[in-house]
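Enquirer: sequence unavailable; structure follows:
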């Protein structure tokens, strides 16, 4: 009997899609076909590869009317937000623009005696294991530079967003990327780990949980396969005494609640200078109360369900534990009648919180944020660093020098000033501690999907 993966929609709890899982033999055949097709793809001129990838992204944009409601059905994002096309296009355009320079040889010497240089070569077959929360944005971070650099790509998408992988494959084929060069596959965990352990790939990119990242590392152990791992997060925001209060409330609360809090670099804890604390909290509550929780297919809905009931249950458990330990919830769930105890979860703000509470230390990945007062920068830095994760941190201030000084002390991959929850494709996307390792986007993103090859050519003297 063929094993299948069922996608359960958070909108109504019904099966939205079901796909057969590839057998081990079928998966290995897909990898073999990719490996065989990759040299011819790499032999194409760089400009030709860029043009085909850009045409693939254009084909994806042409599917917008189908993709936006599919996202609502698969993972619950409201249709009013129109999908992820702005970020997809921005990142693709930037990585295409810098490709020639990023992939150009580094010349050390070209004299009458020697030619010495370092070139970048594709690693072969790149394996992308993509998450459900931003199924297109996160995937293109690696897919686009990998293809442009001359690699073949095997994509395994999350079970919650099976259709996103299919759409990407359709789009790339329409753009002129051969189907053997870019292949979407449906795999179970066992086959995934077996393929990695068999050294099937030159690079494995995974975005997901810490536990998932640990499984990838165990599978790759001893193979010397390079991995890029973007794992958990508990990103903090700090509002200094000199901050623009209204801008800080709007930015940080959007960072905490957008996509029902299901953002890799979403804000999960906020520290506010004591002089602004009461005003910030009051404005934050008013900001949340403007939202409407409901059916993501309704254009009036600003907050849809979480992607799965079990994710919402994790957040409910954290909130309940925090309240039992003395935290004070400021949002009455009754104000959001769509909260059904299942995937639909009312947003919540917690005060009187401390770092012994799970909600301030463990990843929530949902629409809840804890807010604490601090007396100065030192206390804020200590609390921001008091965490097992390090993806981004957001500082709100009018003093750029202060933000740089604070940022230099933060254990994080990206420091923001007066913004949050954004990926700048010109900057390296990376993390530290349990958030994982690796580099995506920017010129460094090309280093992840290529390997250096040195040429030391001694010229014959006549």
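Expert: Cool, got the structure. Please read these numbers as outputs of a predicted model, since none were measured by experiment.
Enquirer: every contact and neighbour count from this point should use C-alpha atoms.
Expert: Noted.
Enquirer: secondary structure element holding the nearest residue to residue 135 once chain neighbours are set aside?
Expert: Leaving aside its sequence neighbours, residue 135 sits nearest to residue 164 (Cα to Cα, 6 or more residues apart in numbering; 6.3 Å). Secondary structure from DSSP states H and E places residue 164 in helix 162-175.
Enquirer: all helices of the stretch 251-400 of the chain, in order?
Expert: Ranges of helices in the stretch 251-400 of the chain, per DSSP state H, counting those that start in this stretch, are 277-289, 309-324, 377-385, 400-409.
Enquirer: roughly how far apart are residue 430 and residue 365?
Expert: 19 Å (Cα to Cα, to the nearest Å).
Enquirer: contacts only, for residue 187.
Expert: By Cα atoms under 8 Å, 6 or more residues apart in numbering, the residues touching residue 187 are 21-23, 27, 156.
Enquirer: next up, a structure to set beside the first:
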């Protein structure tokens, strides 16, 4: 096994950064130091925590220009869109800081003569966050800021592909005055990460990643009696009803499917369109996809960068070939995208029709710039197809009828239900999934519940 973490840039296939794995003895020292720092931090007022963390976020944001370039080199995000990742980090962090005082205040109990009763929300201790590469700042912030605001310490393990993003967060926070050892980053293999989970210092694990990764986390935590939050995969559907604004639906769904080269757990991967508007929708959708520019993410005109690796791109290519081999049609000629190159991370976007659920493209997470579009005859058929999945992260409907949107949403198995929107996290709403999309919740006031434990006070005040 390698003794170091190596980030290979999808831009040119070269080594971008390398870091030695943290020795086990050092990890033990880090965990003890985190506990010591948390013992002091938990006594700080929420107001003081908010002031410090607001400064940390502002300091991080001030480094946006350098971070955008680093992001492109690590995972291929075009520099044209890199600032959005930082803006999203700030939006989520700022919201979770702003609502902390209300979310963490003691729970009031109806008065009972002779007794004082209330429930406080106590910090857990040390939280272990394992962050992914596809949205390396916005996913990490979902647990890091609320964990710290709740009075916990955080140990961060970032993905191999975007480890430098984790370093930038930790360095920015420490530089801005966050108490020493309260937020640390570890360079860990999968085995070392499991050992951290199995230590006696960690009280909660926040993981964002694949379903197999989630299973490995649960296995590592078995018998430790600690909390585990899992945000896993998605195969997110959209349904376009006959009363939808077709051009608006097409524009937004193309963005939902192609942004970040389709590498989003809540990206659009399958679309069901009512027969009455199917042809018009597909035509509009394909025209918009053809307007994208595939190329180096360092070029400002690029709107579609490389996928994270050649392996990931080839996986999507095989899905498309399998679908076409069983009767589907691919509507985009790769020749329109000269940068497309088999065996490399540079992959042309693709739109596939005449699809069905016997095809992997419609059931297996693609995590790439491809989408299948299927014709349906009714709301009921669309609902059945949307629910025909092992995943349930987000789903959307495109319609002018709010009542219909709510009625359909009530029947769709999903963590978030959108009307005329997709591929977005509102930090005021709970971010959660059903089925194999995970367990637990981040963001919103509900997100604080898993990062604290209740403590009841039952005080008899009269003899």
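Expert: Looks like it arrived, so ask away. Keep in mind it's a predicted model, so treat the numbers as computed, not measured.
Enquirer: tell me how they score on TM after superposing.
Expert: Once superposed, chain against chain, the TM-score is 0.98 (TM-score structural alignment, normalised by the length of the first structure); 461 aligned residues with a Cα RMSD of 1.1 Å.
Enquirer: sorry, back to before: residue 430 and residue 365 of the first structure: who's more crowded?
Expert: In terms of neighbours (other Cα atoms under 10 Å), residue 365 is the more surrounded of residue 430 of the first structure and residue 365; the figures are 28 against 22.
Enquirer: just tell me what that one corresponds to in the second structure.
Expert: In the second structure, the residue paired with residue 365 of the first structure is residue 367, using TM-score structural alignment.
Enquirer: ok so, going back, tell me roughly how far the next helix or strand after the helix holding residue 164 of the first structure lies from the second structure on average.
Expert: On the C-terminal side of helix 162-175 of the first structure, the nearest following helix or strand under DSSP H and E is strand 182-185. Its aligned residues in the second structure lie a mean 0.6 Å from strand 182-185 of the first structure after superposition (mean Cα distance after the TM-score superposition for the first structure).
Enquirer: after strand 182-185 of the first structure, heading C-terminal, what element do we hit next?
Expert: Using DSSP H and E, the helix or strand that directly follows strand 182-185 of the first structure along the chain is helix 189-197.
Enquirer: using the three-state scheme, assign the nearest residue to residue 227 of the second structure once chain neighbours are set aside.
Expert: Nearest non-adjacent residue to residue 227 of the second structure, counting by Cα to Cα, 6+ apart: residue 204, 4.7 Å away. Of the three states, residue 204 of the second structure takes strand under DSSP: H, G, I helix; E, B strand; the rest coil.
Enquirer: quick revisit: identify the residues contacting the closest residue to the match of residue 365 of the first structure other than its chain neighbours.
Expert: Nearest non-adjacent residue to residue 367 of the second structure, counting by Cα to Cα, 6+ apart: residue 263, 4.6 Å away. Shown in contact with residue 263 of the second structure (Cα under 8 Å, 6+ apart): 134, 307, 367-369.
Enquirer: same deal with residue 253 of the second structure?
Expert: 268, 422.
Enquirer: give me that answer again for 7 Å
Expert: residue 268 (Cα atoms under 7 Å, 6 or more residues apart in numbering).
Enquirer: and it, how far is that from residue 300 of the second structure?
Expert: The value you get for residue 253 of the second structure to residue 300 of the second structure, if Cα to Cα is used, is 23 Å.
Enquirer: ok, residue 380 of the second structure next?
Expert: According to Cα to Cα, residue 380 of the second structure stands 44 Å off from residue 300 of the second structure.
Enquirer: got it, and residue 392 of the second structure?
Expert: 35 Å.
Enquirer: between these two, which is the more surrounded one?
Expert: Taking other Cα under 10 Å, residue 392 of the second structure and residue 300 do not tie; residue 392 has more neighbours (28 against 12).
Enquirer: nearest residue to that one other than its sequence neighbours?
Expert: In space, residue 392 of the second structure is closest to residue 414, 4.3 Å off (Cα to Cα, 6+ apart).
Enquirer: now do the strands in the stretch 101-250 of the second structure.
Expert: All strands of the stretch 101-250 of the second structure, identified by DSSP state E, counting those that start in this stretch, fall at 107-108, 115-123, 126-130, 153-157, 183-185, 202-208, 227-231, 236-240.
Enquirer: what's the closest of these to residue 4 of the second structure?
Expert: strand 153-157 (14.0 Å; Cα to Cα).
Enquirer: residues contacting the closest one, please?
Expert: Contacts of strand 153-157 of the second structure (Cα under 7 Å, 6+ apart): 34, 38, 125-131, 144, 182-188.
Enquirer: change it to 8 Å
Expert: Residues outside strand 153-157 of the second structure that contact it (Cα under 8 Å, 6+ apart) are 31, 34-35, 37-38, 125-131, 144, 147-148, 163, 166, 181-188, 193.
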